[in-house]
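# what would the 3D arrangement of this be:
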Amino acid sequence: MPRSYAHLQRLFVQAALAPDAELTLGKDQSLYLAAVLRKSVGDDVVLFNGRDGAWLCRLIGDSKKAVHLRVVEQIAPQTPVSDLWYGFAPLKSERLDYVIQKAVEMGAGLIQPIMTEYTQVHRLKGERMTANAIEAAEQCEVLSVPHIVPETTLSRLLAGWTAEHGDRRLIFADEGEASASPIETLKALEGQRVGLLIGPEGGFSPEERENLRAQPYVVPISLGPRILRADTAAVAALACIQATIGDWR
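Below you'll find the predicted structure:
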């Protein structure tokens, strides 16, 4: 029976991973392993870098300032990077963290904050969003950490969509759409590159909604008869996409 590595701590690193390679972790990760988790020489962890798959690694030095490890063996091949684009109007603090984490768990490959008329947050910390994406990947055994794309406004996004994304279709959760299941609409996009756009609390303004619906690449969907919070709508829509035309099938 194959050995289970699910109980081992997983960490994302930038270094290349290959058999018998040795590497030294940075201060924060070293302190976490040696002082918080009390890992010592001979203990195992799992490292991944988004390029080389997941690797079993063994501590060969347990200083709290610089943990040293030796790469032992690959335990999982690298998974393909997801092509699913996810754009969202930023939310406040913990809910913003939640949205990033859930997008990673749900298989988004590119994540981009989109500023809209009703967006309540206008100052974003890119390092915090990246840290949340990495943490979610570590916890959920995701091997490809999504790319956090710099924020833009909705008007700039739509004006440059075709030049930036080619033939990718843009699905957006439209509160004004008649209540219905989105499944049949999504099935019609089978085999096409897609993105998902979720608006802010309060939805898109009338002008923004009109602009969205005027674009030939935009596909509005309903998420049912109830008004969902923006973070709930994100999870619901991503689940529908992955189950219908994504990687859940």
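
# make it CA atoms for all contacts and neighbour counts henceforth
OK.

# Asn211 belongs to a helix?
Yes: the assignment for Asn211 is a helix, going by DSSP: H, G, I helix; E, B strand; the rest coil.

# can you count the residues close to it?
A count of nearby residues for Asn211, using other CA atoms under 10 Å, gives 14.

# same check, this time on Arg51
With neighbours defined by other CA under 10 Å, the count for Arg51 comes to 18.

# now Ala131
By other CA under 10 Å, the residues close to Ala131 number 14.

# for it, give me its contacts.
By CA atoms under 8 Å, 6 or more residues apart in numbering, the contact set of Ala131 is empty.

# check the one 5 residues further on too.
When the contact criterion is CA under 8 Å, 6+ apart, the partners of Ala136 are 101-102, 104-105, 142.

# ok, Asp62 next?
30, 34, 39-41, 68.

# now for the residues you listed, which pair is the farthest apart?
Greatest spatial distance among the contacts of Asp62 (CA to CA): Ser30 and Val41, at 12.5 Å.

# more neighbours: those two, which one.
Comparing Ser30 with Val41 by other CA under 10 Å, the one with more neighbours is Ser30, at 21 against 15.

# one step back: which ones among the contacts of Asp62 are found in strands?
Taking DSSP state E, the ones among those that sit in strands are His68.

# just curious, which of the contacts of Asp62 is nearest to Asp20?
Among the contacts of Asp62, and counting by CA to CA, the member closest to Asp20 is His68, at 12.5 Å.

# and the residue minimising distance to the centre of the chain, which of the three is it?
By CA atoms, centre = their mean, the chain has its centre lying nearest to Val104, at 2.7 Å. Three-state assignment for Val104 (three-state DSSP): helix.

# and for comparison, fold this next one:
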Amino acid sequence: MSTPRLYLDQPLAEGAEVPATAGQAHYLGGVMRRGPGDAVLLFNGRDGEWAASIAALRKDRCSFRPERQVRPQEPLPGCRLLVAAVKRDAMDWMAEKATELGIGLIQPVLTRRSITDKVNTARLSNIAQEAAEQCGRLTVPRVAPAAPLHAVLDAWDATPLLVGDERRESPPLTAAVRAMPAGPWAWLVGPEGGFERAELDDLRRRAFVSTVSLGPRILRAETAAVAGLAVLQALAGDWNRV
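Sure thing, here's the model as predicted:
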């Protein structure tokens, strides 16, 4: 039987009893059929991963007793995903997969062809948390509020930003990655229908941007997001760590 793994926004220290959320209490008691004394794993993005036990559990109330740290804390990854706002199901799926792929920040952006100007940040944050619990990472990516693309670019730092060019007028992503300096990076995927020409022209004028191609086929936005992240993690990310 697998040990439940849960994220808590609470300090974790040996012997210090910490409360669970009502949702976690229901999950442990009603879904997982666990009770006091059963083992859990806890993490909070700051204190590493802890082996703990259920101290008390009753309906929508639960508390844990951390016993020992089993993994030291790792820093929040510096890589980012920027994605034009799309339909809810696609946004949900991208948030889940970006978390599994080790992204530190998910930034929804609004473009001229975005099909929606509303993004449920709280929902995406919950999806990212659940994905972090399942995939074993020790941090939960931050989901930033949706913002116009130009505003995000105007406030950008020097982090290299690779942008998917659906017109395939740019060099392959793999070539651009090999030419990048070592360090954090970001990946930007446009909306259904792609960026408008003026948006691509604006992107190309910015020194930190490289537009790239993802091959000969037209990809859905969510496919392009995940495909690009996989290439970036394989060539310039933590997939190379021993």
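
# top of the contacts of Ala136 of structure 1 by number of neighbours, please.
Val104 (26 neighbours).

# what residue of structure 2 matches up with it?
Under the alignment (TM-score structural alignment), Val104 of structure 1 pairs with Thr99 of structure 2.

# what of Ile198 of structure 1?
Aligning on TM-score structural alignment places Ile198 of structure 1 opposite Val189 in structure 2.

# and for that match, nearest residue in space, chain neighbours not counted?
Excluding the flanking residues, the one nearest Val189 of structure 2 by CA to CA, 6 or more residues apart in numbering is Val83, at 4.9 Å.

# surely that neighbour is in a strand?
Yes: per three-state DSSP, Val83 of structure 2 lies within a strand segment.

# I figured Thr153 of structure 1 hits Glu117, correct?
No: judged on CA atoms under 8 Å, Thr153 of structure 1 makes no contact with Glu117 at a distance of 9.0 Å.

# who has more neighbours, these two?
For the pair Thr153 of structure 1 and Glu117, the greater number of neighbours falls to Glu117 (17 against 14), based on other CA under 10 Å.

# number of residues surrounding the aligned partner of the residue nearest to Val189 of structure 2 in structure 1?
Per TM-score structural alignment, the equivalent position to Val83 of structure 2 in structure 1 is Phe88. Using other CA under 10 Å, Phe88 of structure 1 has 26 neighbouring residues.

# tell me the spacing between Phe88 of structure 1 and Ser155 of structure 1.
From Phe88 of structure 1 across to Ser155 of structure 1, the span is 14 Å (CA to CA, to the nearest Å).

# what touches both of the two?
By CA under 8 Å, 6+ apart, no residue touches both Phe88 of structure 1 and Ser155.

# ok now do Ala95 of structure 2, which residues does it touch?
Residues in contact with Ala95 of structure 2 (CA under 8 Å, 6+ apart) are 106, 124, 127-128.

# mind listing the strands for structure 2?
In structure 2, the strands defined using DSSP E lie at 5-7, 18-19, 39-43, 49-58, 61-71, 80-84, 105-110, 142-143, 147-148, 161-164, 186-189, 209-212.

# and the longest one, what's buried?
To tie it back to what came earlier, the one meant is strand 61-71 of structure 2. For strand 61-71 of structure 2, burial by neighbour count (16 or more other CA atoms under 10 Å) applies to 61-67, 69.

# and it, which stretch of structure 1?
Under TM-score structural alignment, the match for strand 61-71 of structure 2 is residues 66-76.

# pull the distance from that stretch to the chain's centre.
From the chain centre to the centre of stretch 66-76 of structure 1 is a distance of 25 Å (CA atoms, centre = their mean, to the nearest Å).

# give me the contacts around it.
17-27, 30-31, 33-34, 53-62.

# for Arg68 of structure 2, see how far away Trp93 of structure 2 is.
Look at Trp93 of structure 2 and Arg68 of structure 2: by CA to CA, they are 34 Å apart.

# apologies, that question was intended for Leu161 of structure 2.
40 Å.

# what of Met94 of structure 2?
According to CA to CA, Met94 of structure 2 and Arg68 of structure 2 sit 34 Å apart.

# over to Gly237 of structure 2?
To Arg68 of structure 2, Gly237 of structure 2 is 30 Å away according to CA to CA.

# follow-up on the earlier one: need the contact list for the match of Val104 of structure 1.
By CA under 8 Å, 6+ apart, the contact set of Thr99 of structure 2 is 128, 131-132, 140-141.
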